[in-house]
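K.L.:
A structural model of the following input is requested.
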Amino acid sequence: MLEDSVKKLKSPMASPNPALSKAQADAAFSFFSDWFYECAGVISFSSIEHPKFRAFLQQVGLPSISCRDLAGTRLDTRYEEARFDAEARIRDALFFQVAADGWKSRSDSDCGNSLVSITVNLPNGTTVFRRALISDGRVPCKYAEDVLWDSVINASGSGKGGGATTLCTGIVSDRFKSTALRSLEDQHHWMVNLSCLLQGFRSLIKDFTRGLSLFHDVSSKCSKIVSFFNNNSSARTIFHKYQTQELDHTSLLRYSNGIDCNFMIEDVIASTRAFHLTVHDDSYKLLCLDNPEATQLADLLLDMKFWNDVQAANSLVKLINDTIQDMQTDRPLVGQCLPLWKGMRSKIKAWCARYSNDETAVYKVFDKRFKRNYHPAWSAAFILDPLYLIKDTSGKYLPPYKCLTPEQDKDVDKLITRLASREEAHIVLNELMKWRSEGMDPIYAQAVQVKQLDPATGKMKIANPQSSRLVWETCLSEEFGTLGKIAVRLIFLHATAGGFKCNVSLLRWMKRQGKSRAAMERAQKMIFVAAQARLERRDFSCDEDRDGELFANGDVDELNETFMEAS
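P.N.:
Below is the predicted model:
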């Protein structure tokens, strides 16, 4: 009896709270439904029928939730609100850019499928969602072209002028650079269609793994190490002893004999100390007496040149991935493309010096990728964006033409001429010459270039990102009337296609709904609500990524302690 009384004191089973008022219950259901929809497929409708969840609702004084209501009228209402808001924003914008992300299938998704999200970027820096479709990575270019152009037409229908496709400044997509995007750009002179900058840098990693002998050598040697320690039970037992000692866990090392060897290299580096202890272990030395491969790998694992090469390969990949991560957070505009590539080239130069690698071979791969992804709009936006004006000896702030190659200099004239109407071509070239020679008033230029510390990242960032465009619309509008119209559209363009980032659970869930038209319609509505809500709060991450970060940092130790205490 005493024991039961103590348990009740620790966990009092109080009677359920009195029911909330109708207003309170409605507000609670509204918050719950928003959260449920924004989870977008991670939580199933049937989950709310779980008895423990129903017990929770009862404990807090709420009645049970109806699945039918959640998937029916409440979803319809929430979708109509989100759709109306999205269309109103596009309708109020002077122009916009269509972004398509997901054409390139994800390797970690079912059967190589991915969710293609079509979004619309607006001049005020916001992004609104339009639609989603499933892609298996084998989409014909003509189909992609039709989808993209339909998206332009549909979004233009929400804009001023009721269907004026000239409101669309262009498209940024993570694929189809030389086909669908170029075809649409050729057909519509006012459009600038870009391949996603993120995809270009990701492709650069693949280029290096394919084109540099360093990666071939490191991959080959790491494959031998991983294969031996995974398959030889005696060696594996010894290795796992030291793996537990150094890493607090045992696991097989990830193996790769193909291009994507970076995860294997990461595993080998993480186990560096465990490998050294293993090959010095007396049991492993005995194994070497009867196994020549064990002896060969022991020599390799004690070779400092091998570890230097492994570290060099991993360092180069990390260098590019860090830049990719920054771009995912900052979402650079087209004017930043040239500076970003130039900055990466400088980092690679320092990497070559640090690890004594031949610059010629590295730059050959780098320059080839740059040329494949380069678009003349990079140079034009770089020249027109007041953010990059340079103060000369006379005190003027002039566009940075000296930073361009002769070919890029010509690209500026060609692109700006194409974006202008035939009647205004000569006017815009005259204004461009004036811009080149006179630039901008120092007061305005300095105001545009003001930077401040970003407390979230600890880096200096432009205080007002919209000022580059606004200065063309105001103080430069009279002097550069025709060029200004082109400049505000051009320098606004986003260089990356990332918008709503779906998780694998959502993709699997959406595929399951494809068997029913009604179910697919509900799925599309949920995706629209979820995507629009995330874009409103500028959340471009994925729940899976955040979960990975949580369990990869120190918080995991706190979680383990919590689990241990609970058990």
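K.L.:
Please count neighbours and contacts with C-alpha atoms only from this point.
P.N.:
OK.
K.L.:
any idea which element the closest residue in space to residue 254 that isn't next to it in sequence lies in?
P.N.:
The spatially closest residue to residue 254, leaving aside those adjacent along the chain, is residue 264, at 5.3 Å (C-alpha to C-alpha, 6 or more residues apart in numbering). Assigned by DSSP states H and E, residue 264 falls within helix 262-270.
K.L.:
Next: residue 460.
P.N.:
Using DSSP H and E, residue 460 sits in strand 459-462.
K.L.:
C-terminal to that strand, which secondary structure element comes first?
P.N.:
Criterion used, DSSP H and E; the element after strand 459-462 is helix 467-473.
K.L.:
Mind listing what's buried along the next helix or strand after that next one?
P.N.:
Once the chain leaves helix 467-473, the next helix or strand it forms, by DSSP H and E, is helix 481-490. Neighbour counts over helix 481-490 (16 or more other C-alpha atoms under 10 Å) mark 482, 483, 484, 485, 486, 487, 488, 489, 490 as buried.
K.L.:
Pretty sure residue 267 sits against residue 253.
P.N.:
Yes. Counting by C-alpha atoms under 8 Å, residue 267 touches residue 253, with 6.2 Å between them.
K.L.:
Please name the residues that touch residue 489.
P.N.:
Taking C-alpha atoms under 8 Å, 6 or more residues apart in numbering, we find residue 489 in contact with 95, 169.
K.L.:
Distance of it relative to residue 96?
P.N.:
Separation of residue 489 from residue 96 (C-alpha to C-alpha, to the nearest Å) stands at 8 Å.
K.L.:
next one: residue 294
P.N.:
Counting by C-alpha to C-alpha, the separation of residue 294 from residue 96 is 62 Å.
K.L.:
And those two? Which one has more around it.
P.N.:
residue 96 (28 against 22; other C-alpha atoms under 10 Å).
K.L.:
residue contacts, the more buried one?
P.N.:
By C-alpha under 8 Å, 6+ apart, the neighbours of residue 96 are 90, 120, 121, 122, 123, 167, 168, 169, 170.
K.L.:
Helix, strand or coil: sort out residue 17 for me.
P.N.:
coil (DSSP: H, G, I helix; E, B strand; the rest coil).
K.L.:
tell me which element the spatially closest residue to it that is not a sequence neighbour is part of?
P.N.:
Setting aside the residues directly before and after it, residue 17 is nearest to residue 61 in space (C-alpha to C-alpha, 6+ apart), at 4.9 Å. Element membership for residue 61 (DSSP H and E) is empty, with no helix or strand holding it.
K.L.:
Another for comparison:
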Amino acid sequence: MASTNSTSTEPLPSPDDIAVKAVNKRYEGLVTVRTKAIKGKGAWYWAHLEPILVRNTDTGLPKSVKLKCSLCDSVFSASNPSRTASEHLKRGTCPNFSSGLRPNSSLSPLPISTVAMPVSNNHKKRSSPQMGASSPPYQNHSLAMIESSRFCGELGYSPVNNNSVGVVTNTGLNQQHLMLSGGKEDLCALAMFEDSVKKLKSPKISPSPPLSKEQINSALELLADWFYESCGSVSFSTLEHPKFQAFLSQVGLPTTLRREFSGSRLDAKFNEAKTESEAKIRDAMFFQVASDGWKNKNWYNLCCGGENLVKFTVNLPNGTSVFQKAVFTGGVVSSKYAEEILWETVTGIGGSVVQRCVGIVADKFKAKALRNLEIQNHWMVNISCLLQGFISLIKDFNNELPLFRTVTENCLKVANFINNESQVRSSFLKYRMQELEYAGLLRVPSPKCDPLKNFASVFPTLEDILSCARVLQMVMLEDSFKVTCMEDPLAREVAGMVQNEGFWNDLEAVYSLVKLIRGMIQDVETERPLIGRCLPLWEEMRTKVKEWCEKYNVGDGAVEKILEKRFGKNYHPAWSAAFILDPLYLVKDTSGKYLPPFKCLTREQEKDVDKLLTRLASREEAHVVLMELMKWRSEGLDPLYAQAVQMKQRDPVTGKMKVANPLSSRLVWETCLSELKSLGKIAVRLIFLHATSSAFKSNWSFMRKISANKHSRIALERAQKMIYIAGHAKLERRDFSNDEEKDAELFSMSGSEDGMLAEVFADAPLVVELLESVGVVANQISS
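P.N.:
Sure thing, here's the model as predicted:
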């Protein structure tokens, strides 16, 4: 962060110089755009709109840019040329504009679609697709483009200035007026003649044959899959949108879809997905239940009035997950109620053999419910979500580290002052547009939100101020602001903070720590680690936070205390046991053996391993398990098999090195370590457990619809089925994001429009497959 105390050898430009430079830049840009348009590489209306510089009468310096209509000499603002063209030219405000006028027209006749026909009962209004956009019909009639000089020479008279039809010269810029021999009525004959010419040039293509019944059924299947898997992004009412129904008719599909998609077809899709999921669960010897949604999130409160959607998925030993059900809860739920729902889910999946469920992972709602079920069923391992632990760590730092409170209060003071003082706000917007090409205000939390308790609400403010550091310094150097400082003590205080290097250092420290933790959260969301990975991830967090303390000269005593306190709240003995038993973490010693990393555990964690394994084993096998654990500790695994388990390869998507075969850790215990039979039965159940509970993310729009119809049994049942179908499909694709996030990412992408379109179709395989099935190619649709 550059210090504000540093001096520059170059004088800062005056506000007048900056304004003149901006006006000239705007003018040159518009001239460039118009030049390209006249050559046929831009919008049609630039042939009639000409950028002009308006100069100050006193100084002679340019003060603004205007658009002048070359047809009627009217002058308009240059802020939005497209809107000016629509309001002045298309809507008929310009008295001399004719819909047939186009820049750079050749001497050949215009297509018939550009010739406006008189409005009558026997003729439909014609549109103008050749204009670059659909144009409304006009009352004044258009004529084919004719070179006026040649026309006049051949007919032997000069154009007269009356209400006849306008034409342009071959330059496409100067307008003349001429009279047809038969008057305006000749336009109808000319239109019919030109239509005949067009038909001769482009013979009408014979329509494609209608779709067969099999093609229609196949297309409807794909369309239904896309509709259900969108999980609320597309509503039932959208199926009846006139434009969508016109599209269906165009490609030869039936248009009555709402009843079919909400009736028998929905039931069939639901039964198909449910049968497939239940078959996968039956084939597995054991499983883990994951429940996500107990924790009341802010967007649930905003969109659904406190309504939570708790999603249950089943994690299987082969690495797959299947959707099980979704439960709607109203607001805050007691631990006892949560415990009952969790147990009902376990018995509903496992039936009478509840021992098949070896554990539960849930976002940290009520640890008491998980602990009670674990105590009542000794074979279960119930853990809190690792992701929630890292998210809570940000809250801990905000609540307990004084640096966060100081930075939050100072940034809110700066942001509110900049946004609320009109003169200062104007200067800020001007410099922000100049430096960052964006003139928005600084984001501040909602008045209903307490930023000192909810750090997520104030983080955008910190982000904005950090990105506008240079802009804020430029505002402080203005003479007008210096005058304000002499009169306003708050202005002096804000100026002192902005010009103080310590303010920026503290802000950057808090921002970088939050970004560090958020980066770890994103990695966990992407990798979805097993519980054996929990201890290494927390150790990685400790290392990064320690480096942060050294970089920003923050005392690590308080920071380390906060970190260890959060670790203790989320820690489960199963983390240590899975870390020791997973061959993925074996360490090669000096003798060449691959042994479990007991040296990485504390004395208390070693005791946790013994206690946990004793509890998970039956009473008869408890002592045998401990003996086999000692053998595992001293002998480990054959080096060849250990190396095979730990073999890694580069992920083509992320570019990171990942384990080549994640299932090999479990397979080693079931095959190569068969002599450790009792310990092996626990190991294969323990090391496959997931550390996070996050299922796929629901669309907010869908949640709002469900909340609005939750009192209707039929609507709620229909919503449950759609959630099940969508959840089943998303877990099969391992797609855990929601459409709102994808849309936000898409619109933030840089690049051409074609690249964005390609991204859309690449991310919608069902849509592409549907278009192909009805004979429509995606690039034809986009064009």
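K.L.:
Need the TM-score from the superposition.
P.N.:
Once superposed, chain against chain, the TM-score is 0.94 (TM-score structural alignment, normalised by the length of the first structure); 557 aligned residues with a C-alpha RMSD of 2.1 Å.
K.L.:
The residue nearest to residue 17 of the first structure maps to what in the second structure?
P.N.:
Mapped onto the second structure by TM-score structural alignment, residue 61 of the first structure lines up with residue 252.
K.L.:
Same question for residue 538 of the first structure.
P.N.:
Using TM-score structural alignment, residue 538 of the first structure pairs with residue 734 in the second structure.
K.L.:
Residue 291 of the first structure too?
P.N.:
Matched by TM-score structural alignment, residue 291 of the first structure corresponds to residue 488 in the second structure.
K.L.:
which residues in the first structure form strands?
P.N.:
With DSSP state E as the criterion, the first structure has strands at 96-101, 114-121, 127-135, 168-173, 194-195, 390-391, 397-398, 451-454, 459-462.
K.L.:
of the ones you listed, which approaches residue 228 of the first structure most closely?
P.N.:
strand 114-121 (35.1 Å; C-alpha to C-alpha).
K.L.:
The second structure: matching residues for the closest one?
P.N.:
Using TM-score structural alignment, the residues of the second structure aligned to strand 114-121 of the first structure are 308-315.
K.L.:
Quick one: list the elements packing against the longest helix along the first structure.
P.N.:
As assigned by DSSP state H, the longest helix anywhere in the first structure is helix 304-330. On a contact count with 3 or more C-alpha pairs under 8 Å, 6 or more residues apart in numbering; DSSP states H and E, helix 304-330 of the first structure meets helix 197-211, helix 213-231, helix 262-270, helix 337-355.
K.L.:
any chance of those in CSV, with mean neighbour count and distance to residue 416 of the first structure too?
P.N.:
Rendered in CSV, the data for those read as follows (neighbours: other C-alpha atoms under 10 Å; distance: least, C-alpha to C-alpha, whole Å):
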stretch, mean neighbour count, distance to residue 416 of the first structure
helix 197-211, 19, 21
helix 213-231, 18, 41
helix 262-270, 18, 41
helix 337-355, 15, 17
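K.L.:
want to try JSON lines for those, with distance to residue 365 of the first structure as columns?
P.N.:
Shown next, in JSON lines, are those (distance: least, C-alpha to C-alpha, whole Å):
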{"stretch": "helix 197-211", "distance to residue 365 of the first structure": "7"}
{"stretch": "helix 213-231", "distance to residue 365 of the first structure": "12"}
{"stretch": "helix 262-270", "distance to residue 365 of the first structure": "18"}
{"stretch": "helix 337-355", "distance to residue 365 of the first structure": "11"}
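K.L.:
Relative to residue 464 of the first structure, which of those helices is closest?
P.N.:
Each of these has some distance to residue 464 of the first structure by C-alpha to C-alpha; the shortest is helix 337-355, at 18.9 Å.
K.L.:
okay, the angle between the closest one and helix 304-330?
P.N.:
Helix 337-355 of the first structure runs at 160 degrees relative to helix 304-330, counting by axes from the mean of the first three to the mean of the last three C-alpha atoms, to 10 degrees.
K.L.:
Tell me the counterpart of residue 249 of the first structure in the second structure.
P.N.:
Under the pairing rule here (TM-score structural alignment), the equivalent of residue 249 of the first structure within the second structure is residue 438.
K.L.:
Let me fix that, I meant to ask about residue 464 of the first structure.
P.N.:
Residue 464 of the first structure maps onto residue 661 in the second structure, by TM-score structural alignment.
K.L.:
ok, back up a step: with the first structure overlaid, report how far the match of strand 114-121 of the first structure is off on average.
P.N.:
Superposing on the first structure and averaging over aligned pairs (mean C-alpha distance after the TM-score superposition for the first structure), stretch 308-315 of the second structure comes out at 1.1 Å.
K.L.:
circling back: could you find the counterpart of the residue nearest to residue 254 of the first structure in the second structure?
P.N.:
Checking with TM-score structural alignment, residue 264 of the first structure has residue 461 as its match.
K.L.:
Surely its match touches residue 413?
P.N.:
No. Counting by C-alpha under 8 Å, residue 461 of the second structure stays clear of residue 413, with 10.6 Å between them.
K.L.:
need the contact list for residue 288 of the first structure.
P.N.:
294, 295.
K.L.:
that older thread, leaving aside the residues next to it on the chain, what's closest to the match of residue 249 of the first structure?
P.N.:
Closest residue to residue 438 of the second structure apart from its sequence neighbours, by C-alpha to C-alpha, 6+ apart: residue 432 at 6.0 Å.
K.L.:
Then residue 594 of the second structure?
P.N.:
residue 588 (4.3 Å).
K.L.:
Please say which position in the first structure that neighbour maps to.
P.N.:
In the first structure, residue 588 of the second structure lands on residue 391 (TM-score structural alignment).
K.L.:
count of residues packed around its match?
P.N.:
Neighbour tally, residue 391 of the first structure, other C-alpha under 10 Å: 17.
K.L.:
Please look at it and residue 400 and confirm they touch.
P.N.:
No. Residue 391 of the first structure lies out of contact with residue 400 (C-alpha under 8 Å); the separation is 9.4 Å.
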